[in-house]
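Trainee: Could you look at this predicted model? Sequence included:
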Amino acid sequence: MDKDRILAVQGEIIPDDQDPSVRRSWQVYGASKIDVGDHALVSDINAVSVAACTYHGASRKFVVEAERFYPQRDGAKGRREALTRFLTAYFPAALRAAGCAP
């Protein structure tokens, strides 16, 4: 094991009136839309998905960002495809695990 960071994933439940795109860490440059949650984007290095949910009886948004760090050996298309596959599988499970009901 080389201890290099390959993937970072963070999720957060935020107020429903907050726009996660204003937060620099969750911006996705040169992105394409993907079908994950209510709104999702993928770029060459990261992907972000947002879904409205109910958390402890209140309207909220669940937001997840996944960012890749390993070498660029698989090309932009391969990175986007891998991030899309990851977020498609991860996001619904993370939403449930966070206790945020759609």
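Mentor: Happy to help now that I have it. Numbers count the residues shown, from 1 in each chain.
Trainee: going forward, measure contacts between C-alpha atoms and count neighbours the same way
Mentor: Fine.
Trainee: From the opening residue of stretch 37-57 to its closing one, how far?
Mentor: 20 Å (C-alpha to C-alpha, to the nearest Å).
Trainee: Only the buried residues of that stretch, if you could.
Mentor: Neighbour-count burial for stretch 37-57, counted by 16 or more other C-alpha atoms under 10 Å, picks out 37, 40-55.
Trainee: Could you do stretch 9-29 as well?
Mentor: Within stretch 9-29, the residues that count as buried by 16+ other C-alpha under 10 Å are G11, I13, I14, P15, D16, P20, W26, Q27, V28.
Trainee: Compile the residues you listed into JSON lines and extend it with columns for secondary structure and distance to K61.
Mentor: Below are the buried residues of stretch 9-29 laid out as JSON lines (DSSP: H, G, I helix; E, B strand; the rest coil; distance: C-alpha to C-alpha, whole Å):
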{"residue": "G11", "secondary structure": "strand", "distance to K61": "10"}
{"residue": "I13", "secondary structure": "strand", "distance to K61": "6"}
{"residue": "I14", "secondary structure": "strand", "distance to K61": "5"}
{"residue": "P15", "secondary structure": "strand", "distance to K61": "6"}
{"residue": "D16", "secondary structure": "coil", "distance to K61": "5"}
{"residue": "P20", "secondary structure": "helix", "distance to K61": "9"}
{"residue": "W26", "secondary structure": "helix", "distance to K61": "14"}
{"residue": "Q27", "secondary structure": "coil", "distance to K61": "16"}
{"residue": "V28", "secondary structure": "coil", "distance to K61": "18"}
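Trainee: Okay, one more to line up with it:
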Amino acid sequence: MDVGNRRELTFQASLVAADPDPLQVKRTNLLRAGNPQKADIGSDARIADNAAMAYSACTYKGEPRRYVVEPWVQKPSADVDERRKDLTRLIAAYLPAAQKAAGCTS
């Protein structure tokens, strides 16, 4: 997402294999984003200072999968607590709707 010709947010949503755990795959990136903390979103989630990741286990065309969402803040504001709340609200709202739209059922 660009605002005023500046990249403010990068967002990725992916349908991935059931294994390996996407949070383990991106563990180093989440650590670099600052203090990732567990969140009660989907099957599992982490909210960091400048990024977040959540996934839901689901079934796609009869196969077990995980639907993953990852927002990454490019130029973070000074208010880390507010940014974490915003990231939490974003992925909590987006994950179930996007998963359903992708045809990945619980």
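Mentor: Yep, it's here. Quantities reported herein were computed from a predicted structural model and do not represent experimental measurements.
Trainee: After superposition, what is the TM-score?
Mentor: Here the TM-score for the pair of chains, by TM-score structural alignment, normalised by the length of the first structure, is 0.87; 101 aligned residues with a C-alpha RMSD of 1.8 Å.
Trainee: follow-up on the earlier one: in strands only, show me the buried residues of stretch 37-57 of the first structure.
Mentor: When the buried residues of stretch 37-57 of the first structure are checked against strands (DSSP state E), the matches are 40-42, 46-55.
Trainee: so what corresponds to A51 of the second structure in the first structure?
Mentor: Per TM-score structural alignment, the equivalent position to A51 of the second structure in the first structure is N46.
Trainee: er, Q12 of the second structure I mean
Mentor: Looks like Q12 of the second structure aligns to Q10 there (TM-score structural alignment).
Trainee: thought its match was touching V48?
Mentor: No. The criterion here is C-alpha atoms under 8 Å, and Q10 of the first structure misses it with V48 at 9.7 Å.
Trainee: hey, which helix is longest across the second structure?
Mentor: If you go by DSSP state H, the second structure has its longest helix at helix 80-101.
Trainee: residue range for that helix in the first structure?
Mentor: Using TM-score structural alignment, helix 80-101 of the second structure pairs with 76-97 in the first structure.
Trainee: what about the matching stretch, how far off from the second structure?
Mentor: For stretch 76-97 of the first structure, the mean deviation from the second structure after alignment is 0.8 Å (mean C-alpha distance after the TM-score superposition for the first structure).
Trainee: can I get the ones in strands among the buried residues of stretch 37-57 of the first structure in JSON lines with distance to R96 of the first structure?
Mentor: Output for those, formatted as JSON lines (distance: C-alpha to C-alpha, whole Å):
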{"residue": "A40", "distance to R96 of the first structure": "17"}
{"residue": "L41", "distance to R96 of the first structure": "20"}
{"residue": "V42", "distance to R96 of the first structure": "22"}
{"residue": "N46", "distance to R96 of the first structure": "22"}
{"residue": "A47", "distance to R96 of the first structure": "19"}
{"residue": "V48", "distance to R96 of the first structure": "17"}
{"residue": "S49", "distance to R96 of the first structure": "14"}
{"residue": "V50", "distance to R96 of the first structure": "13"}
{"residue": "A51", "distance to R96 of the first structure": "12"}
{"residue": "A52", "distance to R96 of the first structure": "12"}
{"residue": "C53", "distance to R96 of the first structure": "10"}
{"residue": "T54", "distance to R96 of the first structure": "11"}
{"residue": "Y55", "distance to R96 of the first structure": "11"}
